[in-house]
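Visitor: Next comes the sequence, and after it the predicted model I'd like to discuss.
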Amino acid sequence: MPDVEVPRPSPLRALKTHLQLLRASTARSKWLGALCWLLAFGLLLAHALLQDLRQQRQAFHQATELLLQNSSHRLRGSELLQAEAADIAARALDDGQERIRALALTATRNQPQLYFIGYQPLVGQEQRADFEARLSQRLGKRYALLDYLHGQHNDWRDPAAWRPAPPRSRYLPLSMAEPGLGSTDWREMGLDLLNDSVLSSSINRALGHLQASSPTLRLRNGEFGIALFQTVYRIAPPSPVPMVRIEQAAGVVMQVLYLKPLLALPPSLAGRYSLQLLRRDGDAAPLRLAVERDSGRLARLLPRLSHRGALPSLPYDLVLERQLQFERLSAAELALCMLFALLPAYLLWMALSLLEYNRQAREQIQDDIFREREYASVALRGIGDAVISVDTRQIIQYLNPAAETLLGLPAAQALQRRLQQVAPLHYEFSRQPTQDPMEQAIASRQVVHLAQNCYLKRHSGEKLLVEGSVAPLLGRNGQLIGAVLTFRDTAPIRRRMLAALEASETRLRQHEMELARVARINTMGEMASGIAHEINQPLSAIMSYCQAGLSLLDDDEIDMAMLRRALTSSVNQADRAGRIIHRLREFVTRKNQQLAPVQLNQAVHNALSLLDYELQDHDIHIEQNFAPELPVVYADTIQLEQVVLNLARNAVEAMEHTRPWGRLNITTRKQGERVQLIISDNGSGIPADKLDRIFDPFFSTKPNGMGLGLAICQTAIEAFGGKLSAGNKPGSGAEFIIDLPCAARSMAVPSGVEA
């Protein structure tokens, strides 16, 4: 069929036809168009975001370089200031303190990081009193050398922690702090720096190595700072030996710097970066100097930038961090991305709609014509017989009136149901596994004829012997689209059926004889194990009598009467044991088991066929739930059928007084690599106190039972590598489960029997 062309008589008509085509497109086309739009929108949006993130990374690297440059520049200015103050202190000028004070006042104008600077001389014990008096006069208040007992923080805020400094060989008191910190209310004045727990290690390092820096300090205004120390020596140049150089020290120039101004970011970058100060040796916790603003949960999905740079001449590193954000994601950019993404999505949607419209129109017409022609042809070929057409899943699609008549089921109740539920095929007394003809025809794509012993179980329960075939149903491209089952009732052909019935009766009689013989064999085996103690008793008596006779022969005067009685008793006991064995040999002739692959469903059907009269006589309803495609088991067919027959008869006897009727349930199923047969009833069940003993030989719950039936069944099943267990169902009734291993895969064939 040619492709359908969309007419275009006018632009308005073309637009209307175009919209109808898009509206009638399949969900697949719409979803693909939407997916294309999402993909295009995602690509455009990702491009914009990548550009934004690239610019943010460049800005981060520029901010890092700017921070390090500014910090290095400010630190260099502080070092020059400290070097000038050290030079003034080294010359020991009379106006040295005034010069250092003027130098500090000048530095505060362009060095906002300066907290204070001052020269702190070393004072010996003999100079302490004079030094305290001189400083008290200069400051206008009492000046004394003090110690401070530090707590958790590196500050000097607790007034109760100050103590007078004890006598020491020398001190390094805090005596100068410019600009402006030498006021009368500044408590730190007089602190012995050389023995302070926070600063002593840094000062000792400066005395031996000229320069040093302190840990981070908590200053009086709550901000963090750091102290720089530079030693002034009495001798220039000082000794290269650190211990000697410490003795040559005259004092220390101490400069305390604010950390925030020293390491400050430009105002335009405030709130966008996090800044931390870390010691390289890891002795102290990181000090956070700046915190960025919260960027929201969405921004946390993006990576976080981090850079760690070293500060020159200080044992610290700067860690600058920034969270990438969606800065350029505005509503206008989103709208543009969505608009540009519509174009490829629309073109794809239109193309798919046209292709789908043409394909559906062409295939629908061709499939309808071919399917109608094929169904009509098959129906005409099988018009005289019952015809059932199924698809590849064996779901019934069509059946003719003849099939309705033979099945006893109207077409409305049979259509769209599985074939095995409507027309289950069974095989009478089949000893070998039989493959399902429907599955065989579908697999081989060839016509398969039904077996001669095949019968159909109608909806009413009546058995109907049938003959016929299964033919595969192929599509126009040769693909398999289903199969057709054709069968007929063989009742009109009396002569052929008579011969088949006679053969079936012969097989039935032979089957019953073999079942009876196997029952005797199994019964005798259990009886032999059960009465072994009876044979053991005469043997024990014989041994006792013979030992007594030997003892009499050892006497000097032999009592012939006693010896005769002992020998006579031994002969009697031997005769008793012989009679027991003779009866066992007469009861059965031993024969080896004939193990072969057995189809469990078929074996159950064979055994139940012998119970039809008993089931009807006791008004017992049977429910059969057979699993399809059940693997075969490796067992003796006759013994397996005998076990099923014994368990079913026990169930029938247990339901003798069940009202309104008894219900026998037979179920087969596959459990992993094993096959199970479950036989249950709705009788009185097994007493709970006797459930553990029902398989013991000579134990029975029946008034006149021998107690060997279940023991025989258990022995037979265990001989096949299986297991027989019993229990009670919830409510009422007993349940027996036969669990058998599956045969090798080379022996397993699909089941041809379903119920």
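Guide: Yes, it's here.

Visitor: Could you use CA atoms for every contact and neighbour count after this?
Guide: Fine.

Visitor: In the stretch 551-700 of the chain, mark out all the strands, start to finish.
Guide: Assigned by DSSP state E, counting those that start in this stretch, the stretch 551-700 of the chain shows strands spanning 595-598, 620-625, 633-636, 662-671, 674-680.

Visitor: Of all those, which one is nearest residue 228?
Guide: Smallest distance to residue 228 across those (C-alpha to C-alpha): 83.0 Å, for strand 662-671.

Visitor: Next up, a structure to set beside the first:
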Amino acid sequence: MAGLYLRSYHRTVLRVLLSYLLITLFALGIGSLLSVRFSKRVKRELLGYEPDAFRQLFLQRMDILDALDEGLMAIDEHSMITYMNRAAADILKIKVKDALGQPLKTVYPRSTMARVLQTGKSEYNIGLESIKHVSVISDRMPLWRDGKVEGVIAIFRNRTEVTRLAQDLTGVQHIVGALRAYTHEFTNKLHVILGLLQLGEYKQAEDYVLHLTQTRAHSIGYISERIREPSVAALLIGKAYRAAELGIRFVLDPASELHGDGQYLPASSLITILGNLTENAFDALRDAPENAQKEVTVSIREGEHGMLISVDDSGAGIAADKLDRIFERGFSTKGEGRGTGLSLVKETVNAFHGTIRVESEPGIGSSFIITVAESANGQQ
């Protein structure tokens, strides 16, 4: 009886073990099948990348976006900030970690990004007047998913440096400065006339106006007769007023002649060269003693075979160890934010295959001489 029960017990145990084994194998098969399908689905959601490869790619893309000069900022459908790169944080003057997950109105109260959530339309070249410390243009694009706007991404482009360089290259800044000096000088003369009238010195006021009119007419006529390019003549007239304001004698060489046909240099390039060189000459005389002779002489000579431009000053001169570096961008002895004027002059002269020479003697002054030959200009 014991033997029979023992054999029955062994058979029962074997049947149970076999049943559990079959169940385990079945479960493993089903689990493997589901795992393969789930893995394929995950890989499909990861655009065919393995998770480790996708993580590496994601981190690389984040580093690339963070290294861009353009600012990037994204919000979700609830106007919560979901992404911001370093450049955007610098423009908005906020830390990235303090911005993520915050409402847009908290980080950038005057932003109009949220309206793209309502309209679903992209907006381009929007000037951000609310950001005062830099010049910024923004593009905003809606992020669509399944036919619904689920967020907005904004691109901030800092145009401060580009605008400044464009002004330097086109000479706009020099023309504006010349007009400002003219206005300032004119205002001073009006104050003198007003004072004479209030004092009852009518005859003296009349004489002053006549003398001023004749002097200014002679000065303007003197320059315009020799410089027939209107924008260059306007620049030199403005520089003359600016020099008078600084107590500097500004002289245009009587032998100067410019036809204004742009045969050797276009007007914009002439403005860049003359504007920067005269400002450099004025800077050289700013710290000169009151009793020192302050004089800046400009000469523009245009002939059959080329052009010669020279700007001379009676300043302290340039030290010999600095002469080789004065045309380097960013190099300046006048403090931070300077050092672009002479480099622009050099680049402009090189663009037209001209040459620039500097002659300077400490205590006597400096001369910048530029030549553009007909054959060199013809190679453009």
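Guide: Received the coordinates, thanks. Please read all numbers here as calculations on a predicted model, not as lab measurements.

Visitor: Superposing both, give me the TM-score.
Guide: The TM-score (TM-score structural alignment, normalised by the length of the second structure) is 0.40; 187 aligned residues with a C-alpha RMSD of 4.3 Å.

Visitor: most tightly surrounded among the strands of the stretch 551-700 of the first structure?
Guide: Of all the strands of the stretch 551-700 of the first structure, strand 633-636 has the most neighbours on average by mean count of other C-alpha atoms under 10 Å, namely a mean of 22.

Visitor: Output the contacting helices and strands for it.
Guide: Applying 3 or more C-alpha pairs under 8 Å, 6 or more residues apart in numbering; DSSP states H and E, we find strand 633-636 of the first structure packed against strand 595-598, strand 734-741.

Visitor: hang on, the earlier thing: so which of the strands of the stretch 551-700 of the first structure gets nearest residue 710 of the first structure?
Guide: Per C-alpha to C-alpha, nearest to residue 710 of the first structure of the strands of the stretch 551-700 of the first structure: strand 674-680, 13.6 Å.

Visitor: contact partners of the closest one?
Guide: Residues from elsewhere that reach strand 674-680 of the first structure (C-alpha atoms under 8 Å, 6 or more residues apart in numbering): 630-631, 633, 647-648, 651, 664-670, 733-742.

Visitor: what's near enough to touch residue 359 of the second structure?
Guide: Here residue 359 of the second structure is in contact with 366, 367, 368 (C-alpha under 8 Å, 6+ apart).

Visitor: Can you name the element that comes right after the helix or strand containing it?
Guide: Per DSSP states H and E: residue 359 of the second structure is located in strand 355-361. The helix or strand immediately downstream of strand 355-361 of the second structure is strand 365-373, counting by DSSP H and E.

Visitor: That next one to strand 355-361, inter-axis angle?
Guide: 160 degrees (axes from the mean of the first three to the mean of the last three C-alpha atoms, to 10 degrees).

Visitor: Which strands or helices does strand 365-373 of the second structure pack on?
Guide: strand 306-313, strand 355-361.

Visitor: what about the strands in the stretch 301-450 of the first structure?
Guide: Under DSSP E, counting those that start in this stretch, the stretch 301-450 of the first structure gives strands at 304-310, 316-323, 386-390, 396-399, 425-427, 448-449.

Visitor: For residue 363 of the first structure, find the nearest of those strands.
Guide: Comparing these by C-alpha to C-alpha, strand 396-399 comes nearest, at 20.6 Å.

Visitor: helices or strands next to the closest one in the packing?
Guide: strand 386-390, helix 411-414.

Visitor: who touches the first one?
Guide: Read that as strand 386-390 of the first structure. With C-alpha under 8 Å, 6+ apart, strand 386-390 of the first structure has contacts from 379, 396-404, 406, 419, 482-488.

Visitor: now the strand holding residue 359 of the second structure against strand 306-313, angle please.
Guide: Using the same axes, to 10 degrees: strand 355-361 of the second structure against strand 306-313 is 30 degrees.

Visitor: Just the buried positions in strand 355-361 of the second structure, please.
Guide: Buried residues in strand 355-361 of the second structure, counting neighbours by 16 or more other C-alpha atoms under 10 Å, are found at 356, 358, 360.

Visitor: Reformat these as TSV; add distance to residue 192 of the second structure.
Guide: Below are those laid out as TSV (distance: C-alpha to C-alpha, whole Å):
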residue	distance to residue 192 of the second structure
356	43
358	41
360	40
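
Visitor: and which of these is nearest to residue 117 of the second structure?
Guide: Among these, and counting by C-alpha to C-alpha, the member closest to residue 117 of the second structure is residue 356, at 56.4 Å.

Visitor: Many thanks, I have nothing further to ask.
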